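A.B. asks: okay, sequence plus prediction incoming.
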Amino acid sequence: MNRRSVIQRGDLLRCLQGTCGGERRFVAELCGFEGAEPPERLPSEPVIPTIPFLPPRIEVEPPRLATTGTVQFLRAVRSQAKEPEPPAETAERTWLEQLPPLTPEELSGRNVPPPPTPPLQSWARTWPFLRDALGGRREGTRLEPRAAVRDAARMRPFHRLPRIKRRVWARHASVFLDGRESLACFRDDMRALVEEIKRWRGAEGLSLFWLTDGSPAGQAHRLPAPETVAAKPEAGGPVLALSDLGCLGGGTALGRVWSDHAHRWRRQGIRCSALLPCPRDRWSAEVAAAWDCAGWDRGERRRRGGQPPLARKENPADANQKVERLLTLLTPAARCERGLLRSLRLLLNQDADVGTEFDVWNHPECVN
């Protein structure tokens, strides 16, 4: 029976300090511990270096060039004309290709009413601009105490007590509507806007001029009477133009006519404002300086005193791409109506603006 040694491992470690070699085994047995034999080491195998396999070198002889031979050349001895061969028979035409072309009567609107045209801009956004363009300020009955105290502090005599001014519609106002055929896609918007002005302002003192050629220098029809008169606004009343002012399709000559009339009317004390169905990058700088312009389209923001034109112009290639995309959407329709064109244009959101609508309406491939 093995008796447990009184000497612990810690005592053994202290005894082994300072010993080496075979002395450690003797000291361990003396303290009651048995040492294990070290494992035998197996002889290691020698490492044989590997030599990469190299394929045998194959020598290729260069091709031998022919040193002898003849070349034949053909010579024309006569010419003869031949009839063109008839075209090969193609497959049968589809039912769509076999249909006869549409006649003008079929392309006409007949008795079917056109679809309603969505407005260029909501009335909530157009209303503030119209109130400033066709309105003014007039003294009311309430006194203005601040002005009275200011005049009294400066020892000014009171010839008339100052009163608070309130915003009212101008007593006389003139609205010019551009009646060119190129702007026919915006006629529904012009009529709807005039009706809203009559509803909120009233028809009394409101002069409507329909410009057939789109120029204020020519003759105009005074609505609702069909008489032809000169396009002359009421003295002292504001002027509102519903036109592109020549920025879309009228050229620089028409824009210069609008600018000259605006400068002349301003010298007479007439305020000139314009709603342009035209993107701001197409505005003329001369027209924008003469008129208090505002864009007439969705997403346009207005400010008092008019908006300046954009300095960065749109790339013509991008504009043509927008037109082609809108024309592609109109392909299934045999006739392009104003309401259909506006609805499809609004589906494209930022990819098409009011200028794209004008370009498509006046495109030679568009039947309207």
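C.D. replies: Noted; the coordinates are in hand. Numbering: from 1, shown residues only.

A.B. asks: can we go C-alpha only for contacts and neighbour counts from here?
C.D. replies: Fine.

A.B. asks: what does the top helix by length along the chain contact?
C.D. replies: Secondary structure of the chain per DSSP state H: the longest helix is helix 251-267. Applying C-alpha atoms under 8 Å, 6 or more residues apart in numbering, the contact partners of helix 251-267 are 215-217, 245-247, 271-272, 284, 286-287, 290-291.

A.B. asks: of those, which belong to strands?
C.D. replies: residue 272 (DSSP state E).

A.B. asks: just the closest of the contacts of helix 251-267 to residue 146, please.
C.D. replies: Ranked by distance to residue 146 (C-alpha to C-alpha), the contacts of helix 251-267 are led by residue 271 at 28.9 Å.

A.B. asks: show me the helices in this structure, by range?
C.D. replies: 9-16, 22-30, 95-98, 104-107, 123-133, 145-153, 187-200, 251-267, 285-290, 316-329, 338-347, 354-361.

A.B. asks: state the number of residues packed around residue 153.
C.D. replies: The tally of other residues near residue 153 (other C-alpha atoms under 10 Å) stands at 9.

A.B. asks: quick check: residue 275 vs residue 220, distance?
C.D. replies: The gap separating residue 275 from residue 220 is 19 Å, by C-alpha to C-alpha, to the nearest Å.

A.B. asks: okay, now the one to match up with it:
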Amino acid sequence: MAKPQPELASGGVSRTPIGRADLVRALVRCGGQAGAASLERFASLAGFVRRPVVLLPRVPIAESQPAPPLPLPAETAPAEVAVAPSAVSWYAVVQMTETPPAPDGQPDNGPVCLRGVPPLTADDLLPEASAPLLPDSPLLPWARLWPFLKQTLGATTAGPIDVPRVAGLLAEGRVLRHLPRLCRSRWAPEAQVLVDFDLRLEPFRQDFNDLCAGLLRLRGPLGLQILRLLEEPGGPVRPWGQATAPDRPWRPPAPGAPVLLCSDLGMLAGRDSGLHAAWLRFGRLLNARGIRPWVLAPVSPERLSPAVLRHFEVVCFTPDAPLRPCHAPGAPREAAALAELLAFLAPAVRVEPALLRAAVRHLAPRAARAGVEAAFWNHPDFVQAHGGVAALPDAAHRTRAGFARLTPELQRDAMGLLHRAHAHLPPAVLHEERLTAAGLANPSALAAQGAQVDRSARFLLSAAASFHGETAQLADAKAAWARRLLDRGDAAQRSRHPAYSVLYAAAYRQALLDGAPAVPDDGLDRQEILRALADPTASPTRWDLVQDSHTLRLVPDWTPLDRAHLRVSLLARLRVTSPLVAVQTPGPHGGLTMQPLGMDPVHLTRLAPEGLPIKVSTGSVEIVVDAFPRPPWARAIGRDAEGLWCDAEWLGQRVRLRWGALEHAPHWGWQPKGGVGVDTFGLYADFTVAGVTQRCRWIAPGSFRMGSPPDEVNRSSNETQHDVTLTRGYWLADSACTQALWQAVMGANPSAFKDDPANPVKKVSWNDVHTFLDRLNARVPGLDAGLP
């Protein structure tokens, strides 16, 4: 005898190979009688256990008592024992969002955000200003700088005899061993200036050049060496101002000659760096020749160390401190000032030395201003270049949180400063900075810049429209700009502006079509990406999303006979315009995959509880697939070639409900049929008596609390909470019987309900209530009517 095969449609799980009817037939064939005792013994051998039948007694109540908890009528059949819910999961589409149709005359398969958006024009690419609006400002005025240079590079020589002093000494009767002479300050006959133009000192390049040019005018070139360091100190040098001069080895000056170093001595590279160690060796070399060099260092006093002060006379090159040698390290103040500066300039795409200096002067930190400039420029979160620094993508996302915490006044000042600094650059820079700041700033800080922010948003959309029209031949420079723009934008920025999604598709189009690993698209609209990848001239194709055992597949729109032959179950029919389909799954092994669509079925993902929900995007539609157990009210559930179905029992008949799209909603569920349906509260059924429609709801077996809570204020009755246990499903009225239904069934006078017409039960006797229930059951056979 062949082993019975499990059926697809069942009461939640496959039918067991041995049922109760099979036990009776087996007992008869064995010669036994189908009595209670023999059946009990035979069933125990097969592993069956008799469950006790629980009946709820009918509680008699008087007319003056409050309504009791819902009793089961005494004449009903033996109660059904609640069955444990099935552990089998049924997969279905729970939500489907379709792309809104395009206006007349526009293609449906393009990005929604670009509908009606023109591409960029030549006027859109013109800068807002023809010259920089933010002038360069020197770190120190020349009036403060030249006395320091005269002191540092000068010397004292003996002049004529000091006659007044000679006369004074003779008047005191002292013996003159030598004639005192007047001292004269003049430039040292030989001096050397070494200038460090390393990239870490780029913000002070112009200040060092101005110092050298002013020194030549003030002192003259005779006996003065101004040399540019090319490598480490003591290595090759080149005369300052002579770019074409050949490199030459450095030669130390004569013993005792003054030496001025314009450098940070490698302190910005770190005390443990090899560069800083090289500078300390250089200082010891000069000290051995009798030279104690002076250093004009644009650093904070807190960066100084005893080793540096031992070999050098360090003067902090900053406008907020006197030009005097430091004798000890300063207090740590740089970190707090640097954090505020990082937040202030967070929206900037690029920070030039002029912008950096203006921002430092605007904030006026308590730490040395030049030291804060140098610390910002050499921050590890920035990429340095000779024209400016740009923040790394991850670092930019962190510092923007600090900008959002600034006061509205500082946010407004930062946006104005960025405009003055970048108005002469290509407009893409200023528009990006404006949109970044607008997404972080306080609304009060944007009160006067609403029009400019809207203009920047339109520019970004027009740029996306231009790139979308050139996706087949997008230039490398444009693709590189789009990728940099995407890297600088965080998830919030990308989600605010759908143009980022179109630029993403344009920048990575070929990689996505080739099936390469997807670049992170946090915050982007995946539907817009797929629509941007679609060919505007291509016709849409039809695909079916199906379940094949425990696999989710996408197959072309074949005939029903072919689909039935494959034994797959339909989940949804799709209209596809994109050449790719995106599948997003959660969990540790999930992620985003982009799969190309051809002529063959596509394996999307495996169906498993740990990989739910699954989001499938095709550009035209976005689908969410999830799973749920068999509903407790379902008499049977299964799926066929047309999809998922379940049977509900109403008035003694089976009503088959199909799973599908609900009217006027993106969510899917059990579609109503014949007055039976499912909503957020569960299964319901409508019936009509004498033109009056009443809705009943199915209450699942189990225990629950019924009645008013003890702490309810102004209770209208004396009823208390009860524990109600239902051993089988029970149909109850959705609300108290309306006056119209009561009158249609009982024929009562409406005046009897004038005090409370919405709830006539409270104005009639319970005998009338039971009469009403009996008549209602006679009108609607099979209904177990009750009142809440």
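C.D. replies: Structure received. These numbers were taken from a predicted model, which means no experiment stands behind them.

A.B. asks: could I get the TM-score for this pair?
C.D. replies: The TM-score (TM-score structural alignment, normalised by the length of the first structure) is 0.64; 285 aligned residues with a C-alpha RMSD of 4.1 Å.

A.B. asks: with neighbour numbers in mind, choose between residue 275 and residue 220 of the first structure.
C.D. replies: A direct count of neighbours by other C-alpha under 10 Å for residue 275 of the first structure and residue 220 places residue 220 higher, at 26 against 22.

A.B. asks: I figured residue 328 of the second structure hits residue 307, correct?
C.D. replies: No. The criterion here is C-alpha atoms under 8 Å, and residue 328 of the second structure misses it with residue 307 at 10.7 Å.

A.B. asks: residue 140 of the second structure - nearest residue in space that isn't next to it in sequence?
C.D. replies: residue 319 (5.6 Å; C-alpha to C-alpha, 6 or more residues apart in numbering).

A.B. asks: counterpart of that neighbour over in the first structure?
C.D. replies: In the first structure, the residue matched to residue 319 of the second structure (TM-score structural alignment) is residue 298.

A.B. asks: residues near that match, how many?
C.D. replies: Residue 298 of the first structure, neighbours per other C-alpha under 10 Å, totals 16.

A.B. asks: cool, residue 231 of the first structure as well?
C.D. replies: 20.

A.B. asks: do the same with residue 117 of the second structure
C.D. replies: A count of nearby residues for residue 117 of the second structure, using other C-alpha under 10 Å, gives 15.

A.B. asks: next one: residue 182 of the second structure
C.D. replies: 12.

A.B. asks: for the alignment partner in the first structure of it, give me its contacts.
C.D. replies: Counting by TM-score structural alignment, residue 182 of the second structure lines up with residue 164 in the first structure. Residues near residue 164 of the first structure by C-alpha under 8 Å, 6+ apart: 139-144.

A.B. asks: try residue 403 of the second structure
C.D. replies: 343-347, 411, 440-441.

A.B. asks: ok, residue 323 of the first structure next?
C.D. replies: 352, 356-357, 359-360.

A.B. asks: from residue 358 of the second structure, how far out is the equivalent of it over in the second structure?
C.D. replies: Mapped onto the second structure by TM-score structural alignment, residue 323 of the first structure lines up with residue 342. As for residue 342 of the second structure, its distance to residue 358 of the second structure is 13 Å (criterion: C-alpha to C-alpha).

A.B. asks: what is the aligned counterpart of residue 364 of the first structure in the second structure?
C.D. replies: That one, residue 364 of the first structure, aligns with residue 383 by TM-score structural alignment.

A.B. asks: so its match makes contact with residue 396?
C.D. replies: No. The criterion here is C-alpha under 8 Å, and residue 383 of the second structure misses it with residue 396 at 11.5 Å.

A.B. asks: now do the residue nearest to residue 440 of the second structure when sequence neighbours are not counted against residue 304 of the second structure, distance only.
C.D. replies: With sequence-adjacent residues excluded and distances taken as C-alpha to C-alpha, 6+ apart, residue 440 of the second structure is closest to residue 404, at 5.0 Å. Separation of residue 404 of the second structure from residue 304 of the second structure (C-alpha to C-alpha) stands at 34 Å.

A.B. asks: and residue 697 of the second structure, by the same measure?
C.D. replies: Relative to residue 304 of the second structure, and taking C-alpha to C-alpha, residue 697 of the second structure is found at 81 Å.

A.B. asks: chain center to the longest helix of the first structure: distance?
C.D. replies: Relative to its parent chain, helix 251-267 of the first structure has a centroid offset of 30 Å by C-alpha atoms, centre = their mean, to the nearest Å.

A.B. asks: identify each buried residue in that helix, please.
C.D. replies: By 16 or more other C-alpha atoms under 10 Å, the buried positions in helix 251-267 of the first structure come out as 252, 254-259, 261-263, 265-266.

A.B. asks: with stretch 621-628 of the second structure instead?
C.D. replies: So for stretch 621-628 of the second structure, counting by 16+ other C-alpha under 10 Å, buried means 621-627.

A.B. asks: just the strands from the stretch 101-250 of the second structure, written as ranges.
C.D. replies: Per DSSP state E, counting those that start in this stretch, the stretch 101-250 of the second structure carries strands over the ranges 154-161, 181-187, 191-196, 224-229, 236-239, 248-249.

A.B. asks: deepest of those strands, which one?
C.D. replies: The highest mean neighbour count among the strands of the stretch 101-250 of the second structure, using mean count of other C-alpha atoms under 10 Å, belongs to strand 191-196: a mean of 22.

A.B. asks: so what touches that strand?
C.D. replies: 153, 208, 223-230, 253, 257-263.

A.B. asks: can you check stretch 158-170 of the second structure too?
C.D. replies: 175-176, 179-184.

A.B. asks: can we see that at 10 Å?
C.D. replies: By C-alpha atoms under 10 Å, 6 or more residues apart in numbering, the residues outside stretch 158-170 of the second structure that reach it are 171, 174-176, 178-185.

A.B. asks: would a markdown table of these with distance to residue 504 of the second structure be doable?
C.D. replies: Formatted as a markdown table, the contacts of stretch 158-170 of the second structure follow (distance: C-alpha to C-alpha, whole Å):
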| residue | distance to residue 504 of the second structure |
| --- | --- |
| 171 | 94 |
| 174 | 93 |
| 175 | 93 |
| 176 | 91 |
| 178 | 87 |
| 179 | 86 |
| 180 | 83 |
| 181 | 81 |
| 182 | 78 |
| 183 | 74 |
| 184 | 72 |
| 185 | 68 |
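
A.B. asks: and those, which is closest to residue 570 of the second structure?
C.D. replies: Set against residue 570 of the second structure, the nearest of these by C-alpha to C-alpha is residue 185 (99.1 Å).
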